[in-house]
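Engineer: Sequence below, structure please.
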Amino acid sequence: MNMIQAINSALDVVMDRDATVTVMGEDVGYFGGVFRATAGLQAKYGKTRVFDTPISEIGIVGVAVGMGAYGLRPVPEIQFADYIYPALDQLVSEAARLRYRSAGEFTAPITVRSPFGGGIFGGQTHSQSPEGIFTHVSGIKTVTPSTPYDAKGLLIAAIEDNDPVLFFEPKRIYNGPFNGHWDRPAENWSRHPAGEVPTGYYRIELGKANVVRAGEAVTILAYGTMVHVALQTVADMGVDAEVIDLRTLVPLDIETIEASVRKTGRCMVVHEATRTGGFGAELAALVQERCFYHLEAPVERVTGFDTPYPHSLEWAYFPGPVRIGQALKKILKD
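Structural biologist: The predicted structure is shown next:
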């Protein structure tokens, strides 16, 4: 399966197992979603469990919070992560706080799915990476997969979780990890290879990172599309790097990170979002706090730039092999 198919399979599996799971959002019903992630679900489960909503993100999430409080497990889709801001108040002031303000009487077991990041020529309003905003909010879990296998297992775990989860899907690799040049648009991107994904039920525990490449020279922390960019870069350069796919930003698997950095003595963070206030800053601070006496060089960050998303310069904005390579040379030289 590619990632879209894996997400569709996850939704199908949990809806078949649990009648309280509902899917909602703009165009998710008859049309099957703009990326086809919900294709066929309405025909199989009916219009009361898979239904279209008005173009109102605050309404979509607000209704989902109420449904969750009354015993359902809604999975609302925000069509693009750029559109999530109108729903910010419902997510931050209602969903994130409901368990605490009700002393556990009510919960908000909602999983908000949303495509994020660039790479599909979507321009300024279809390409943002807002994950750092939500990692700041106590009470919300933030997840982003990098492979079809992880996407399905993590999504099932997120839907079954009793707390609100933001599930950000890197649309640049929706149709499979790109197997080629990461510094320019892919040709025939819909034909990229996918990954082996079981058709049945399985779950991947939230809060567990994955060491996708073992190494001794430097630790690279990444998530989503940037995992593949980092892997390709170190392979091309022949660097003995340990690459960790965070998978879950909150809760964060700090134990795996700490063990790796204590071993390698060097750490680099790679993410597509803008630099200032990005999740990489939190990672750098945590590594410095926990591994200071093991570090042989400052923690490096390779990120997007502090600028509105530059549609015409999209591929210069992304952290790619050139910028990651330059940072690797610098950190290994120190």
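Engineer: can we go C-alpha only for contacts and neighbour counts from here?
Structural biologist: Fine.
Engineer: ok, and for whatever helix or strand Ala281 lives in, which residues are buried?
Structural biologist: Assigned by DSSP states H and E, Ala281 belongs to helix 279-291. Neighbour-count burial for helix 279-291 flags Phe279, Gly280, Ala281, Leu283, Ala284, Val287, Gln288, Arg290, Cys291 (criterion: 16 or more other C-alpha atoms under 10 Å).
Engineer: Run through who's touching that helix.
Structural biologist: 131-132, 135, 257-258, 261-262, 267, 269-271, 275, 295, 299-301 (C-alpha atoms under 8 Å, 6 or more residues apart in numbering).
Engineer: May I see the buried residues of the longest helix along the chain?
Structural biologist: Looking across the chain with DSSP state H, the single longest helix is helix 3-17. Residues of helix 3-17 classed as buried by neighbour count (16+ other C-alpha under 10 Å): 3-15.
Engineer: which stretches of the stretch 151-300 of the chain form helices?
Structural biologist: With DSSP state H, counting those that start in this stretch as the criterion, the stretch 151-300 of the chain has helices at 225-237, 254-264, 279-291.
Engineer: can you redo these as JSON lines with distance to Met67?
Structural biologist: What follows is these, written out as JSON lines (distance: least, C-alpha to C-alpha, whole Å):
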{"stretch": "helix 225-237", "distance to Met67": "32"}
{"stretch": "helix 254-264", "distance to Met67": "33"}
{"stretch": "helix 279-291", "distance to Met67": "30"}
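Engineer: I'd like the structure of this one too, to check against the first:
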Amino acid sequence: MIDLAVDPDVTDPRKTTLVLSHPNNPTGAAFDNDDNLVLVVSGSSSGFIDIIDISVDPPVLTADSPIPMPVGMAPGFTGQVLYDPIGKKAIINTLDDGAGCTQPNGCTGFVAFDVPTRVFGQFISANYAETFAFNSATNQVWDASDSDPGNQINMPDFSLANTAACVLTDPNLAGDHDGASVDFTTNIGVISQENGSATVVNLNGSTVDTVAVPCAINEGGTPPNSAVVSGLPGSTAGSAVNPVTHQAFLIEDGSPGITLLTLPTAPVVQLDPTTLVTSIGAIPPNPFGGTFRTQGDPYAVAIDVCHNKGYAVDSSSTWLVQTDLPTLQTTPASIATALLAGQCTGTTSTTSCKNGAGIIYFALPPVP
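Structural biologist: Okay, the predicted model is just below:
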């Protein structure tokens, strides 16, 4: 638990560390803001959900943690969980762990978990996701998977009774699908290719062909209702969307490059590529002077919607970095400004935690 409200040059932000009661590294976490809970998934040989009660300070694991996943099912090495505030459920990507799957189409795909009742629900088979996004307004998953064909992504639709994922085909979906995020207010999503480009897809007005096998997502407007945004940092991968500002925050895989991508602010019939604006910056070296390298699969990237801040974790899980997104938008070059002289409280750093230009480093345990 990190206190983001403090000045890390004055107060050590590290409040407590929660230790899970079982093996396997946690790979994904989501905030259930309805119930003041954090959902954590872990496991490749066997899967678990741990639930953290953050209504108390310091937070504690709930008495029913850990909750085993269905037989044969685990979150896997890039396991993630997203919370659906409309359906009051969590969506978890899953991998068949070879322990005797009882699902009709295998155990690789996505499963719903009802948070209030702690019961696993609908399972939809799909390619194993490297990352994914969930549009709670349409009940559809946007899947970024290395196993998808170059011009397709899987789109499990939890509003259908289907046990297999639908498919979205778009010629602009070309490359290594790595990151996925979506603006639920406009149904516009971002799929990164990890090659210096990302594809923005407009599914406003889209329809689902349930006769096709597998079911197909048909774009509205004139296909392809999408656009490729190029010129991004070379290994751009993970992303998150702020549905209030209608902007996506993208990070690289193992490198310091970051991008703010401005999307349409309202639903549109046809995506206009000229409305997609990028602001590109780079996170400066950390308080010990080392190059910042973003964490790869699974990508640790998020947006604080209330304060419009972007967050990324480094590859050694030593630092959490906060980026002021308005600064990244207006003066992107300033983001790379070196950290100020000083010392991060509670560490042996050689500089301040801040650069005074939109970047703040927060130490993660057990940084000395």
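Engineer: What TM-score do the two superposed chains give?
Structural biologist: Overlay of the two chains. TM-score (TM-score structural alignment, normalised by the length of structure 1): 0.28; 154 aligned residues with a C-alpha RMSD of 6.5 Å.
Engineer: Report how many residues lie close to Val21 of structure 1.
Structural biologist: Val21 of structure 1 is flanked by 23 other residues according to other C-alpha atoms under 10 Å.
Engineer: how close does the nearest residue to it once chain neighbours are set aside sit to Glu169 of structure 1?
Structural biologist: In space, and not counting its chain neighbours, Val21 of structure 1 is closest to Arg73: 4.5 Å by C-alpha to C-alpha, 6 or more residues apart in numbering. Look at Arg73 of structure 1 and Glu169 of structure 1: by C-alpha to C-alpha, to the nearest Å, they are 19 Å apart.
Engineer: ditto for Ile4 of structure 1
Structural biologist: Ile4 of structure 1 is 9 Å from Glu169 of structure 1, by C-alpha to C-alpha.
Engineer: and if you look at Leu98 of structure 1?
Structural biologist: For Leu98 of structure 1, the distance to Glu169 of structure 1 - C-alpha to C-alpha - is 25 Å.
Engineer: Could you check which of those two has the larger neighbour count?
Structural biologist: Glu169 (26 against 22).
Engineer: In three-state terms, label Met67 of structure 1 for me.
Structural biologist: helix (DSSP: H, G, I helix; E, B strand; the rest coil).
Engineer: so who does it touch?
Structural biologist: With C-alpha under 8 Å, 6+ apart, Met67 of structure 1 has these contacts: Arg73, Pro74.
Engineer: so how far is Leu249 of structure 1 from it?
Structural biologist: For Met67 of structure 1, the distance to Leu249 of structure 1 - C-alpha to C-alpha - is 26 Å.
Engineer: cool, Gly132 of structure 1 as well?
Structural biologist: 9 Å.
Engineer: before we move on, what about Glu160 of structure 1?
Structural biologist: Counting by C-alpha to C-alpha - Glu160 of structure 1 and Leu249 of structure 1 are separated by 18 Å.
Engineer: tell me the strands in structure 1, going along the chain?
Structural biologist: All strands of structure 1, identified by DSSP state E, fall at 21-25, 50-52, 73-77, 111-116, 141-143, 165-170, 210-213, 218-222, 241-245, 248-250, 267-274, 300-304.
Engineer: Of all those strands, which one is nearest Leu332 of structure 1?
Structural biologist: strand 218-222 (7.6 Å; C-alpha to C-alpha).
Engineer: what does the closest one rub up against?
Structural biologist: 230, 240-246, 257, 260-261, 264-271, 332.
Engineer: Show me what the helix or strand hosting Ala30 of structure 2 is packed up against.
Structural biologist: Assigned by DSSP H and E, Ala30 of structure 2 belongs to strand 26-32. Strand 26-32 of structure 2 is packed against strand 37-42, strand 81-84, with contacts defined by 3 or more C-alpha pairs under 8 Å, 6 or more residues apart in numbering; DSSP states H and E.
Engineer: downstream neighbour of the shortest one in the secondary structure list?
Structural biologist: If I follow you right, that is strand 81-84 of structure 2. Following strand 81-84 of structure 2 in sequence, per DSSP H and E, is strand 89-96.
Engineer: Quick one: list the elements packing against that next one.
Structural biologist: strand 73-74, strand 81-84, strand 109-114.
Engineer: Out of these, which is closest to Asp96 of structure 2?
Structural biologist: Of those, the one closest to Asp96 of structure 2 (C-alpha to C-alpha) turns out to be strand 73-74, at 5.1 Å.
Engineer: okay, now the spatially closest residue to Ala64 of structure 1 that is not a sequence neighbour: neighbour count?
Structural biologist: The shortest distance from Ala64 of structure 1 to any non-neighbouring residue, by C-alpha to C-alpha, 6+ apart, is to Pro74 (5.8 Å). Neighbourhood size, Pro74 of structure 1 [other C-alpha under 10 Å]: 26.
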